[in-house]
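Visitor: Requesting a structural model of the entry that follows:
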Amino acid sequence: MASRSMPQIRRQHRSLKHQQRRQLNDGANLPSPVAPPAVSSTEP
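Guide: As a prediction, this is how the structure comes out:
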């Protein structure tokens, strides 16, 4: 079970980094609307 959760969390982590970079490029117009939910999703 943990093995299955590992890849999912790793994938979300990559998405978060990618989104943060994209937002930075966008000019940080939004207050990270996808950052809070993403972190909550990784938590049990």
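
Visitor: drop to CA atoms for contacts and neighbour counts, all remaining ones
Guide: Will do.

Visitor: now the strands for this protein?
Guide: Assigned by DSSP state E, the strands in the chain number zero.

Visitor: the helices in it, which residues?
Guide: Under the criterion DSSP state H, helices of the chain are mapped to 2-26, 35-42.

Visitor: From the contact counts, what lies against the first one?
Guide: Right, the one you point to is helix 2-26. helix 35-42 (3 or more Cα pairs under 8 Å, 6 or more residues apart in numbering; DSSP states H and E).

Visitor: Please generate a structure for the following sequence too, so the two can be compared:
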Amino acid sequence: KALARLGAVLTTKDLTELNRLVDKDRKDPEDVAYDWAAEHGIKK
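Guide: Have a look, this model is predicted:
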């Protein structure tokens, strides 16, 4: 269920941006993922 919901809203563009934030901007992956999920209304 959770992966299906994620797949319905996570785009390639989003994934590219998330990777950039982690790789180039050196942001914490957990923080990046949490912020993205919060912005898109995805909760645990």
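
Visitor: Quick TM-score on the pair, please.
Guide: Once superposed, chain against chain, the TM-score is 0.36 (TM-score structural alignment, normalised by the length of the first structure); 32 aligned residues with a Cα RMSD of 2.8 Å.

Visitor: In CSV, list the helices of the first structure along with mean neighbour count.
Guide: Output for these, formatted as CSV (neighbours: other Cα atoms under 10 Å):
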stretch, mean neighbour count
helix 2-26, 12
helix 35-42, 12
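
Visitor: in stretch 30-37 of the second structure, what's buried?
Guide: 32, 36, 37 (16 or more other Cα atoms under 10 Å).

Visitor: Inside strands: which ones of these?
Guide: Short answer: the buried residues of stretch 30-37 of the second structure have none in strands (DSSP E).

Visitor: Closest one of the residues you listed to residue 19 of the second structure?
Guide: residue 32 (9.0 Å; Cα to Cα).

Visitor: surely the closest one meets residue 20?
Guide: No. At 10.2 Å, residue 32 of the second structure does not count as touching residue 20 under the criterion of Cα atoms under 8 Å.
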